[in-house]
Each structure stands twice: as C-alpha cells, then as structure tokens.
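Asks: no FASTA, just this:
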C-alpha cells in the first residue's frame, strides 16, 4: 500500500496470520526496552502474516463466511518458527521494525500455498500466493540500518491460523475465524 495517501487506504484489511501465544508476547515486552528503538511497541497486534486477502472500506459478512467455508476441512501440521534478529523494512514514512527469521521458512511458504489452494476452490481467481517473508512487526518508526541480533532467539509453535480484520488507524485486530493446525508433535 506504499502509493496510497492515508485518506485512500481501505478501512479494513483482511488477512490470514499466525498469532503468537502470550509467553512470546511477554518475552517481546521484556526485551523491547533493551533492543527496541523507543517507538511504541504494537504488542496488542503481533502476528505473522501468512496470506493477505483484501482491503475494503467495510467487512462483508458474506465474504467472511465464504472464506471460512473455503477452509472447512483445512489441514496442515503445526510447526515451530524462530526469530533471531530485528531489522527495518523500507517504507516512505514510518518504517516497519520487525523480527525476522535467519532465512526464508519453507513451512511458512507451504502453509501459504495450502491456504491459497483451499481458497481457489471457492474463489477461482484468488491470486497464487508468493513467497512469504516471515516476520512479526513490532513497531513503526524511523528504524535503523542493518540488522540487530536478539540476545536470544524467540519463537513459538504455530498451532493455528486466524482470519484477521485489521482496522486501519485504530491499531486494532478483530479475529474473525480460527483454524487449528495438526499436532505435528
């Protein structure tokens, strides 16, 4: 959405994401004063985007039902994700300050493709998912150059994914649906 003026942004952005559990969020809160940038930590909306869906001014309940129905019977094993560094993504104004994995994660890409295939059964023109850059956005701000290694790696076992409505300008996420991943344990 880099080319949009704020008044042009859709009010709601829907996406599928993995949401970290409370212990991960508590750990991020503890280390942010040590490794962070002084920008406001967005600890109420931490997530790792798996697949974007749509941006619109209103959430269509029919679309939410159709998305939920498309993933009925969805199956994928649970898996671990580990972040070991912080970096800043490029942006024109406030830059996303993110946790990153050491490299691209094949399982995250496979999860995105599996969700995408499930959606194309209901939405034949749904775009084929591209590669996922596994990250968790911590804050927005001036950022920094390069990477900062964390004092210790952070991670969690991804046991489910959620369909999320990100209400723009409010810093609020509404969880619309959730799917449990297989145990994989």
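Replies: Nice, thanks for sending it over. Source: prediction; values computed, not measured.
Asks: rest of the way, CA atoms for contacts and neighbours
Replies: Will do.
Asks: How about the contacts made by residue 127?
Replies: Contact analysis of residue 127 by CA atoms under 8 Å, 6 or more residues apart in numbering lists residue 116.
Asks: cool, the one 3 residues further on as well?
Replies: By CA under 8 Å, 6+ apart, the contact set of residue 130 is residue 109.
Asks: change it to 10 Å
Replies: Residue 130 makes contact with 51, 109, 112, 113, 116, according to CA atoms under 10 Å, 6 or more residues apart in numbering.
Asks: So which residues of the protein form helices?
Replies: 22-35, 61-70, 106-122 (DSSP state H).
Asks: so can I have a markdown table of the contacts of residue 130 showing distance to residue 96?
Replies: Formatted as a markdown table, the contacts of residue 130 follow (distance: CA to CA, whole Å):
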| residue | distance to residue 96 |
| --- | --- |
| 51 | 18 |
| 109 | 21 |
| 112 | 22 |
| 113 | 25 |
| 116 | 25 |
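Asks: Serialize the residues you listed to JSON lines and add fields for neighbour count and distance to residue 11.
Replies: Below are the contacts of residue 130 laid out as JSON lines (neighbours: other CA atoms under 10 Å; distance: CA to CA, whole Å):
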{"residue": "51", "neighbour count": "23", "distance to residue 11": "18"}
{"residue": "109", "neighbour count": "18", "distance to residue 11": "28"}
{"residue": "112", "neighbour count": "23", "distance to residue 11": "24"}
{"residue": "113", "neighbour count": "19", "distance to residue 11": "27"}
{"residue": "116", "neighbour count": "23", "distance to residue 11": "24"}
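Asks: now, the most widely separated pair of those?
Replies: Using CA to CA, the pair of these lying farthest apart is 109 and 116, separated by 10.5 Å.
Asks: Are there residues contacting both of these two? Which ones?
Replies: What both residue 109 and residue 116 touch, as defined by CA under 10 Å, 6+ apart, is the set 50, 51, 129, 130.
Asks: adding another structure so you can compare the two:
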C-alpha cells in the first residue's frame, strides 16, 4: 500500500518516512512473544527480530514529513477518547501470500474502534490507508514455507494501555517515535 496525499506540491517534494501506529509490548510481554517465535515451527521461516515484535493498528506507509505533526495531533485526540482494553492472543496462523506466521486472536470492539478512529483520522490527514478489517496479530516469522506445526499456544492476555507511532527504516530496528496512553 502506498500513501498518497492530496496536499500541495511541496508535500510531494518533502522526504517521506515509513510509519505505522502499533501496540508495543512491554519487556515482559516481549519475552513471552520471543518464546513463541522460538517454539513456532514454520518451515525455514526467519524469526522476526525481538526488537521489532509489535501488533500493527494502522499501516500509514510513506508519510511526507509535513504531515507527521498532524498525525501526532490526531493520535493525541484519539487516545483521549479511548480506554484501556484487553486483547487475547490464542492462536497461530499464516498469511500465505505474505509468507508470514503469526500469533493472534479475535478483534475486540474497543480495538476495532481505536483502529477505525486512527485510520479515519489518517485519511483526513491526506493519507491513503487500507480499508479492511483489523486482524490482531504479531508476526513471528517471515518467509515461511509451511503453516506452523504444533499445539495451539496458551492464551496471552495483552492489556492495552497505550499505542505508539513507529518508523520503519530498512536494515534497522523499528523506532518508536512517540506513545500515547489511553485515558
């Protein structure tokens, strides 16, 4: 997906940054996710680096630098209207076309509303974000050749208290730019 803006010509000339809104695990949860990645048998798949484990809320794509302040304002406004909630990650799965294996669970209404509000706000900022149902998952392995094999995982309750804006720079760990607590 690409981000296309309806902004001025100057926006098209500005450098872009590859961004997304996400849930970022605390160190304890990250450790549990790493253990799942280590246990998951998905053919010759490559484990996602520990520092990059996250759960995407809204992928923003390549964002012109002049829109980042508006996205941060949007995030603050959205965070102030949402409460903490719990996601349960209780199954392994794959996205065959992308060749990834993941740990995920059912979407909950509070999470759906958060995603919808962030996506609608991003569109209001002139970004072209996908309009598909949110499927909560943490990608554990990439370039898999087969579906994960083994027993279902023990359910993990992820208490969502905040969300973050993350930058993806090729060849480097993801960088959290800012976080917002849910009120």
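Replies: Right, received. Where do you want to start? Because the structure is a prediction, the values reported are computed rather than measured.
Asks: follow-up on the earlier one: and the helices of structure 1: which comes nearest residue 149 of structure 1?
Replies: It's helix 22-35; of the helices of structure 1, that one is closest to residue 149 of structure 1 (CA to CA) at 8.8 Å.
Asks: Give me the mean deviation of that closest one from structure 2.
Replies: In the superposition with structure 2, the average deviation recorded for helix 22-35 of structure 1 is 2.1 Å (mean CA distance after the TM-score superposition for structure 1).
Asks: Check which helices and strands that helix sits against.
Replies: If contacts are counted by 3 or more CA pairs under 10 Å, 6 or more residues apart in numbering; DSSP states H and E, helix 22-35 of structure 1 sits against strand 135-141, strand 147-158.
Asks: if we can go back for a sec, of the helices of structure 1, which stretch is the most buried?
Replies: Highest mean neighbour count of the helices of structure 1: helix 106-122, a mean of 18 (counted as mean count of other CA atoms under 10 Å).
Asks: just how off-centre is it within its chain?
Replies: With CA atoms, centre = their mean, to the nearest Å as the basis, helix 106-122 of structure 1 stands 15 Å off its chain's centre.
Asks: got the contact list for it?
Replies: Under the criterion CA under 10 Å, 6+ apart, residues 16-18, 48-53, 66-81, 123-134, 158, 161, 181 lie in contact with helix 106-122 of structure 1.
Asks: Apply the buried test to the residues you listed and list what passes.
Replies: Buried residues within the contacts of helix 106-122 of structure 1, counting neighbours by 16 or more other CA atoms under 10 Å: 16-18, 48-53, 67-68, 70-71, 76, 78-79, 81, 129, 131-134, 158, 161, 181.
Asks: could you measure the residue nearest in space to the middle of structure 2 against residue 23 of structure 2, distance?
Replies: By CA atoms, centre = their mean, structure 2 has its centre lying nearest to residue 56, at 1.1 Å. Distance, residue 56 of structure 2 to residue 23 of structure 2, using CA to CA, to the nearest Å: 6 Å.
Asks: Now do the shared contacts for these two.
Replies: With contacts taken as CA under 10 Å, 6+ apart, residue 56 of structure 2 and residue 23 have 136, 138, 163, 164, 165, 166 as neighbours in common.
Asks: Which single one of these is nearest to residue 36 of structure 2?
Replies: Closest approach between these and residue 36 of structure 2, by CA to CA: residue 138, at 10.3 Å.
Asks: for that closest one, what are its contacts?
Replies: 23, 33, 37, 48, 52-56, 89, 92, 101-105.
Asks: let's go with 7 Å and repeat that
Replies: Residues in contact with residue 138 of structure 2 (CA atoms under 7 Å, 6 or more residues apart in numbering) are 53, 54, 55, 102, 103, 104.
Asks: Now check structure 1 for the residue matching it.
Replies: Counting by TM-score structural alignment, residue 138 of structure 2 corresponds to residue 136 in structure 1.
Asks: next one: residue 94 of structure 2
Replies: Under TM-score structural alignment, residue 94 of structure 2 pairs with residue 88 in structure 1.
Asks: thought that match was touching residue 143?
Replies: Yes. Here residue 88 of structure 1 reaches residue 143: they are 5.5 Å apart, a contact under CA atoms under 7 Å.
Asks: any shared contact partners between these two?
Replies: 95, 97.
Asks: just to revisit the earlier point, name the nearest of the shared contacts of residue 109 and residue 116 of structure 1 relative to residue 22 of structure 1.
Replies: Out of those, the member with the shortest distance to residue 22 of structure 1 (by CA to CA) is residue 50, at 19.4 Å.
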